[in-house]
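1. kindly generate the corresponding structure for this input.
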Amino acid sequence: MNGYAQNKDDVLKRLRRVEGQVRGIERMVESDKYCIDVLTQVSAATKALESVALSLLADHVSHCVAEAAAEGGPVAVQKIREANEAIARLVRS
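-> So this is what the prediction gives:
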């Protein structure tokens, strides 16, 4: 079971909201809105998507990584490595 299983509905709701924001940005560009206004909305959508990513990461660490760490062994090492790599991707973006 995925770490976000208990929050799946919330994650989906937040992703749909981001999708709506992106469609709104597309309409702004189609309507030739002012560059700064478009950039402001891009920033808002980016932050919303980052918030979803952080929520998924927190769920992964508290569920998948914690479970694997309790078991120990190579699976724990793999899950910790995956979490570290995911954090690095988020920090770089």
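2. going by C-alpha atoms from here, please, whenever you check contacts or count neighbours.
-> Fine.
3. and the top helix by length along the chain, what's buried?
-> Secondary structure of the chain per DSSP state H: the longest helix is helix 35-60. By neighbour count with 16 or more other C-alpha atoms under 10 Å, helix 35-60 contains the buried residues 38, 41-42, 45, 48-49, 52-53, 56-60.
4. just stretch 66-78 next, same as before
-> Buried residues in stretch 66-78, counted by 16+ other C-alpha under 10 Å: Ala66, Ala68, Ala69, Ala76.
5. ok, now stretch 2-20?
-> Using 16+ other C-alpha under 10 Å as the test for burial, stretch 2-20 gives Gly3, Tyr4, Val11, Arg14, Val18.
6. which non-adjacent residue is nearest Ala48?
-> Nearest residue to Ala48, sequence neighbours excluded (C-alpha to C-alpha, 6 or more residues apart in numbering): Val18, at 6.5 Å.
7. please give the structure of this sequence too, so both can be compared:
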Amino acid sequence: MSHTHRSKDKLVARIRRLKGQMEAVERALESEQPCGDVLQLLASIRGALSGLTVELMQEHLSEHVVQAETDAERRQAASELAEALRTYMRGE
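-> Purely as a prediction, here's the structure:
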């Protein structure tokens, strides 16, 4: 069983919190809250999303790279992680 299946409930809860945070940004914009408040909300979302991303990357590294059964599986998992990191870093 994959690590995402084992921690599915926890991951889904984090996603739901992120959705709630995004909805808070929408409400803040709709109610014309000060931009400083909106920026703070966005900073919180970025932190939460980064934390989720790091958690999944760590689990992927542990499960699919470190514990891979074959060199081919290890190379594939490492390649997937490298591509995710490239994409993630472009957003920085």
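8. any idea what the TM-score is?
-> Overlay of the two chains. TM-score (TM-score structural alignment, normalised by the length of the second structure): 0.87; 91 aligned residues with a C-alpha RMSD of 1.4 Å.
9. any idea which element the residue nearest to Ala48 of the first structure lies in?
-> Here Val18 of the first structure sits within helix 8-30, counting by DSSP states H and E.
10. hang on, the earlier thing: so what secondary structure elements neighbour the longest helix of the first structure?
-> Here helix 35-60 of the first structure touches helix 8-30, helix 73-92, going by 3 or more C-alpha pairs under 8 Å, 6 or more residues apart in numbering; DSSP states H and E.
11. tally of neighbours for Val91 of the first structure?
-> Neighbour count for Val91 of the first structure, taken as other C-alpha atoms under 10 Å: 8.
12. aligned to it, what sits in the second structure?
-> Alignment note (TM-score structural alignment): Val91 of the first structure maps to Met89 of the second structure.
13. with Val38 of the first structure as the reference, measure out to the aligned residue in the first structure for Glu30 of the second structure.
-> Matched to the first structure by TM-score structural alignment, Glu30 of the second structure sits across from Glu30. Using C-alpha to C-alpha, to the nearest Å, Glu30 of the first structure is found at 11 Å from Val38 of the first structure.
14. nearest residue to the residue nearest in space to the middle of the first structure other than its sequence neighbours?
-> Computing the C-alpha centroid of the first structure and ranking residues by C-alpha atoms, centre = their mean puts Ala53 first, at 1.6 Å. Distances taken as C-alpha to C-alpha, 6+ apart place Leu90 nearest to Ala53 of the first structure, at 7.9 Å, with adjacent residues excluded.
15. nearest residue to Leu56 of the first structure other than its sequence neighbours?
-> That would be Tyr4: by C-alpha to C-alpha, 6+ apart, it lies 6.3 Å from Leu56 of the first structure.
16. just to revisit the earlier point, tell me how many other residues surround the residue nearest to Ala53 of the first structure.
-> 13.
17. ok, now Val61 of the first structure?
-> The tally of other residues near Val61 of the first structure (other C-alpha under 10 Å) stands at 19.
18. pretty sure it contacts Ala83?
-> Yes - counting by C-alpha atoms under 8 Å, Ala83 is a contact partner of Val61 of the first structure at 7.0 Å.
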